[in-house]
Structure formats: structure tokens, C-alpha cells
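Asker: below: sequence and its predicted model.
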Amino acid sequence: MTTARDVMTPGAECVRTEHTAADAARQMTERGVGALPICGKDDKIKGVVTDRDLVVKVLGHGRDPGSFPAGDLNQQEAVTAGADDSVDQVLSTMTAHQVRRLPVIDRERLVGMVAVADLARALPDAKIGELVDVLSTD
């Protein structure tokens, strides 16, 4: 069975809730990624911030990214995948929550990120087609 750990990109880093949106943007730029998990002082994942979130929720509303807290970009509930979840479980979670990226945790510790592209390399075309269809629906 192929697991999240098998297909994830390892070494993901969090932006902290007390950091700013500007910090998140810099971190994304430095790492060459479009999303970062948001972690609290307890090191638990609180959500994920995307480059689109920064544009729409911060810049689009005229907010100052240098003072806007990254923690305010959290979702209601952090959606994650377990490192030992099957890729089918990961696909199901992404489809159910309509997300393109998932933090991967092992005993509540961040170990990587899974993106649609990671699944596209690991799953048959039909399953990926279903996910892309769900993500493309408004």
C-alpha cells in the first residue's frame, strides 16, 4: 500500500501564528512553495496559508501584510493527513475538504506536505480526474 509518507514532499516548515502575513510570503518565496502550514506555540497545526490567501485575504482587503498576523489566516479546522494514511485516504480527504495541499503529520508532528501533483504521480488518471473536477467546482 502506498502511503502519504511515500508521496509527500518531506521537510515542510510552519509559519507561526504570531508571525505576519509578510513573514509567510517571505518564507514561501525562500522555499519556493505556494502554501505553508500554520503552527501555534504548541507546535500543532492550526491550518494552512496559501499564496492566494495572502492576496485575497490580506492585500485584496488593503491590509498591511507586515502587521497582519499569519494566525488570522487559519481555517476553522486544520485538515491533515496521517503519514501512514493510504493515498486513497489522502485523496478522499482532499476531495471531501476541497483542498489542493495537505500537511502530513506523524503523531501530531509535521513531517511533510502532499499536493495534488504528488498524487498525480502516484494514482491512476481517473482518480486524479475526479479530484481535479471537485477542486474546479465553485
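Answerer: Perfect, I can see it now.
Asker: hey, let's count contacts and neighbours off CA atoms from now on
Answerer: Fine.
Asker: show me where the protein has its strands.
Answerer: In the chain, the strands defined using DSSP state E lie at 9-10, 15-16, 35-39, 45-50, 81-82, 101-106, 109-115.
Asker: highest mean neighbour count out of these?
Answerer: Sort the strands of the chain by mean neighbour count, taking mean count of other CA atoms under 10 Å, and strand 35-39 sits at the top with a mean of 27.
Asker: outside of it itself, list whatever touches it.
Answerer: For strand 35-39, contacts defined as CA atoms under 8 Å, 6 or more residues apart in numbering pick out 12-17, 24, 28, 45-51, 70-71, 74, 101, 103.
Asker: check it against this one:
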Amino acid sequence: MTTARDVMNRGAQTIGAEDTLLDAARHMKNLQIGSLPVRAADGALVGMVTDRDIVIRCVADGADAAATTAGSVSSGGIVTVEADMDIDQVLSLMREHQVKRMPVVDGGELIGMISESDLVAELSSERIAHFASGVYKKD
């Protein structure tokens, strides 16, 4: 059985909800990633901010990325998967919630992320096609 732990990219980074989008963008640039889970002051994961969120919810509206917080534009509520969850269950959750990136936790602690590129590297083209058809479906 292939698990989330087998597929994930280890060492996921986060951004604080009160950190600015400028901080988030710089962090993404330095890490060469397109999203960051957002943590509340108590350490709980509360959302996800993407490079697209920064552009659409801040820059395009003329807001100041140096004054706008990650928490104010992040997607509310975050879906995570346990590290030992079967990859088919992970794919099902990603399809259900139409997300392209999934934080992986172990005992509530963030230990990795699963992205589309991680899936492509590990799964058959048929499984990828099935995943993509659900994540990219038009409502």
C-alpha cells in the first residue's frame, strides 16, 4: 500500500497568519514553491495561501502586500491527511475538496506536502487522469 508519507515532499514550511503577503511571497520565492500552509498564533493550521491568492486577492485589488496578512487572504479551513493514509484516500480527498496541494500531518504535526508534481512522479497516468478530472472539474 502506498501512503501519503511515501509520496509527500518532506519538510513543509508554514507562514504565520499575521505575517504579510510580502513575507509569504519572498518565502515562496526562496523555497521555489507556490503555496504555504498558514498557522495561527497557537500553531494550529488555519488555511493555505498560494501565489495565486497573493496576485488575485491582493495585488489585483491594489492592496499593499507589505500590509496585508497571510491570514486575511488564505483559504479558510484546511484539509490535511495523516501520513499513513492510503494514497487512494488522499486522492479522493483532494478531488472532493478540489485542492492541488495537501498538507500531511503525523499526530497533528505538519511533516510534508503532497503536490501535483509529487503525484505525477509516483502514480500511474490513469490514476493521475482520474485525480485531475475531479480537481479541475467545472462546477
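Answerer: Cool, got the structure. Just so it is clear, the structure is predicted and the values come from calculations on it, not from any experiment.
Asker: care to give me the TM-score?
Answerer: The TM-score (TM-score structural alignment, normalised by the length of the first structure) is 0.95; 138 aligned residues with a CA RMSD of 1.1 Å.
Asker: returning to what we had before: of all the strands of the first structure, which lies closest to Ser136 of the first structure?
Answerer: strand 101-106 (14.2 Å; CA to CA).
Asker: list the contacts of the most centrally placed residue in the second structure.
Answerer: The centre of the second structure sits closest to Arg101, judged by CA atoms, centre = their mean, with a distance of 4.0 Å. Contact analysis of Arg101 of the second structure by CA under 8 Å, 6+ apart lists 94, 113-116.
Asker: try it again at 10 Å.
Answerer: 34-37, 48, 50, 79-80, 94, 113-118 (CA atoms under 10 Å, 6 or more residues apart in numbering).
Asker: what do you get for Met102 of the second structure?
Answerer: Under the criterion of CA under 10 Å, 6+ apart, the neighbours of Met102 of the second structure are 4, 8, 37, 48, 78-81, 90-91, 93-94, 112-116.
Asker: what is the neighbour count of Gln76 of the first structure?
Answerer: Counted with other CA atoms under 10 Å, the neighbours of Gln76 of the first structure add up to 8.
Asker: let me fix that, I meant to ask about Ala70 of the first structure.
Answerer: Ala70 of the first structure: 26 neighbours (other CA under 10 Å).
Asker: and what of Val99 of the first structure?
Answerer: Burial of Val99 of the first structure is recorded as 17 neighbouring residues (other CA under 10 Å).
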